[in-house]
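In: quick one, structure for this:
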Amino acid sequence: MARTVRFKSTADYATSEIQRMILAGELPAGERLDQVRLSEQLDVSRHPVRQAIERLAERGFVLLSPHRSAVVTGHSVSDLVELYSLRESLEEMALRASWPRLSTEGIEELEAIHQRLVAQDSETDIEGYMQENRAFHLAFYRDCGNQHLLRTITTLFDLSERYQRTALNSARRQTRSRDEHGAMMDALRAGDLELLSQRLKAHNRGTQEQVCAMLTSPETADAEA
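Out: Here you go, the predicted model:
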């Protein structure tokens, strides 16, 4: 079930909705963003839409030309590799900083999030699945004690969501992803930081390898990652 979100401003609402449309593929890679059409669709004025587009450009979801036209950022293997390489380094740092609390108070919360994630079906409710998947992953880093690190990880994770959705087009990857989430929880319950770190990295690399195969050779979309 989707949670009700309250926004501080109309620009926050527009930013959230346009980002959601990009991630859901309603605004596909390479599409030009029409401020008039978006303002009508969201039932807001053009000013918050313009603010939203500028924010999304700063986050990497949108490309702005010198003449201020905006298009949705495209997919590419090079972007995927750069994104996941940076995520791996920063998430490792945040995981180790979060571990003292994660291995005590954090377990119960992660158990609850994991149960909600397991109950989601990515085929019938991709939005609900991605929402719980995001909550699950970011919960490992939330107590790192560095707001700038956490903010950067959150932005990178959100940028990688389109690639995560692409990977989930593979039935094999869906099954593996669920198994890997369970393996992460087993490591957490065992209090084994090194094993948890290894399993988190393997999970993200599995997604990366699957999407690389799908982007470079569509006929291998369901090949083993």
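In: every contact and neighbour count from this point should use C-alpha atoms.
Out: Will do.
In: how far is the strand or helix carrying L196 from where the chain is centred?
Out: Counting by DSSP states H and E, the element that carries L196 is helix 193-216. Relative to the chain's own centre, helix 193-216 is displaced by 14 Å; criterion: Cα atoms, centre = their mean, to the nearest Å.
In: structure for this one too, so we can compare:
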Amino acid sequence: MGRPPTTQEFVLGELRRAIVAGELSPRQPIRQEAIATRLGVSRVPLREALKTLEAEGQVVYQPHRGYSVAELRLGDLLEVYRLREILESEGARIAARRFTEHDLARVTDACADVDEAAGNGDLVGMIAANRRFHFALLEPARMPRLVRIVRTLWDATDAYRAVYYNSDVNRGRVQREHQAIVQAAADADADRLVTLLGEHRQHAVDALRDTIADPTDGGVADVTFELDGDGLLPHSRPDDPVGHVD
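Out: Here you go, the predicted model:
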């Protein structure tokens, strides 16, 4: 058994769940006193949890106004998914060569949990199981720093994931794609695993573009990622208004 969560970890988990479940919606002010009372905690662990969420970009702080839930912005989503593309592709490629039967069982079990939660209409449960699924694919790479960074990126986009999973079509697509990903992992087919995970991420981005389209985010570079001998390196296209990405 793992250790019980600290008060701050408990509060942080509850705030994350509330954002994912839509109980705290974008731009909504966060009433610290009311939340502290409901959770039965003091304001101190609540403030620390809010600082963590602010660092992740999930809440924003304004002087004299306090904290509010961050607005969903397409530019933020695209930036996070670019970073995930680099890191998760590298991690999955290495993990594919190291999967044990135990590792594959974790992946398969998490996939089944996603299906069960989807069948029960449990959005929060599906998001939690989906996270377990993807990290079960990465952790066998034995690259703890990479996994920690990816976890931070995931934390920053849980609210977007909730929007994506609100669609029956999207939930069904996720389940089908997961099955193909499980098979690639079982076959230790690194190239196919990386390709399927890339398509999986891209489908999420494509589905969310119209939902959270942000015409003010014109400064997002049109970046593609190419694999060379030294790993994944970003290259901006020549007509990129932001300029070359080194």
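In: care to give me the TM-score?
Out: Aligned and superposed, the two chains score 0.86 in TM-score terms (TM-score structural alignment, normalised by the length of structure 1); 214 aligned residues with a Cα RMSD of 2.2 Å.
In: follow-up on the earlier one: which part of structure 2 matches the helix holding L196 of structure 1?
Out: Counting by TM-score structural alignment, helix 193-216 of structure 1 pairs with residues 190-213 of structure 2.
In: name the residues that touch that stretch?
Out: Stretch 190-213 of structure 2 has contacts (Cα atoms under 8 Å, 6 or more residues apart in numbering) with 72-74, 77-78, 81, 85, 89, 92-94, 96-97, 160, 163-164, 170, 174, 177, 180-181, 184-185.
In: inside helices: which ones of those?
Out: 74, 77-78, 81, 85, 89, 92-94, 160, 163-164, 170, 174, 177, 180-181, 184-185 (DSSP state H).
In: just the buried ones from the contacts of stretch 190-213 of structure 2?
Out: Those of those that meet the buried threshold are 72-74, 77-78, 81, 85, 89, 92-94, 96, 160, 163-164, 170, 174, 181, 184-185, by 16 or more other Cα atoms under 10 Å.
In: in structure 2, which residue is most central in space?
Out: The residue lying closest to the centre of structure 2 (Cα atoms, centre = their mean) is W154, at 2.6 Å.
In: corresponding residue for Q164 of structure 1 in structure 2?
Out: Residue pairing (TM-score structural alignment): Q164 of structure 1 is matched to R161 of structure 2.
In: and the gap between D228 of structure 2 and H235 of structure 2?
Out: D228 of structure 2 is 11 Å from H235 of structure 2, where distance means Cα to Cα, to the nearest Å.
In: between these two, who's got more neighbours?
Out: Between D228 of structure 2 and H235, counted using other Cα atoms under 10 Å, the more crowded position is H235 (17 against 8).
In: isn't there a strand covering that one?
Out: Yes. Under DSSP: H, G, I helix; E, B strand; the rest coil, H235 of structure 2 falls within a strand.
In: separation between E54 of structure 2 and H203 of structure 2?
Out: Distance, E54 of structure 2 to H203 of structure 2, by Cα to Cα: 27 Å.
In: the two - which one has more neighbours?
Out: Between E54 of structure 2 and H203, counting by other Cα under 10 Å, E54 is the more crowded of the two (18 against 14).
In: please name the nearest non-neighbouring residue to the counterpart of the more buried one in structure 1.
Out: In structure 1, E54 of structure 2 lines up with A57, judged by TM-score structural alignment. With sequence-adjacent residues excluded and distances taken as Cα to Cα, 6 or more residues apart in numbering, A57 of structure 1 is closest to L63, at 5.7 Å.
In: name the SS class of the one you found, please.
Out: Judged by three-state DSSP, the three-state class of L63 of structure 1 is strand.
In: as a quick check, tell me the outermost residue of structure 2.
Out: Distance from the C-alpha centroid of structure 2 peaks at H64, with 30.9 Å (Cα atoms, centre = their mean).
In: can you confirm that one is in a strand?
Out: No. Applying three-state DSSP, one finds H64 of structure 2 to be coil, outside a strand.
In: contact partners for it?
Out: If a contact means Cα under 8 Å, 6+ apart, then H64 of structure 2 has no contacts.
In: from L39 of structure 2, how far off is it?
Out: Counting by Cα to Cα, the gap from H64 of structure 2 to L39 of structure 2 is 24 Å.
In: what number of residues lie near A159 of structure 2?
Out: Here the count is done by other Cα under 10 Å, and A159 of structure 2 has 26 residues near it.
In: sorry, wrong one. I was asking about D210 of structure 2.
Out: As a burial measure, D210 of structure 2 scores 10 neighbours (other Cα under 10 Å).
In: distance of it relative to Q58 of structure 2?
Out: Plainly put, D210 of structure 2 is 20 Å away from Q58 of structure 2 if you go by Cα to Cα.
In: with N120 of structure 2 instead?
Out: Separation of N120 of structure 2 from Q58 of structure 2 (Cα to Cα) stands at 27 Å.
In: the more surrounded of the two?
Out: Legend: neighbour count by other Cα under 10 Å for N120 of structure 2 and Q58, higher for Q58 (23 against 11).
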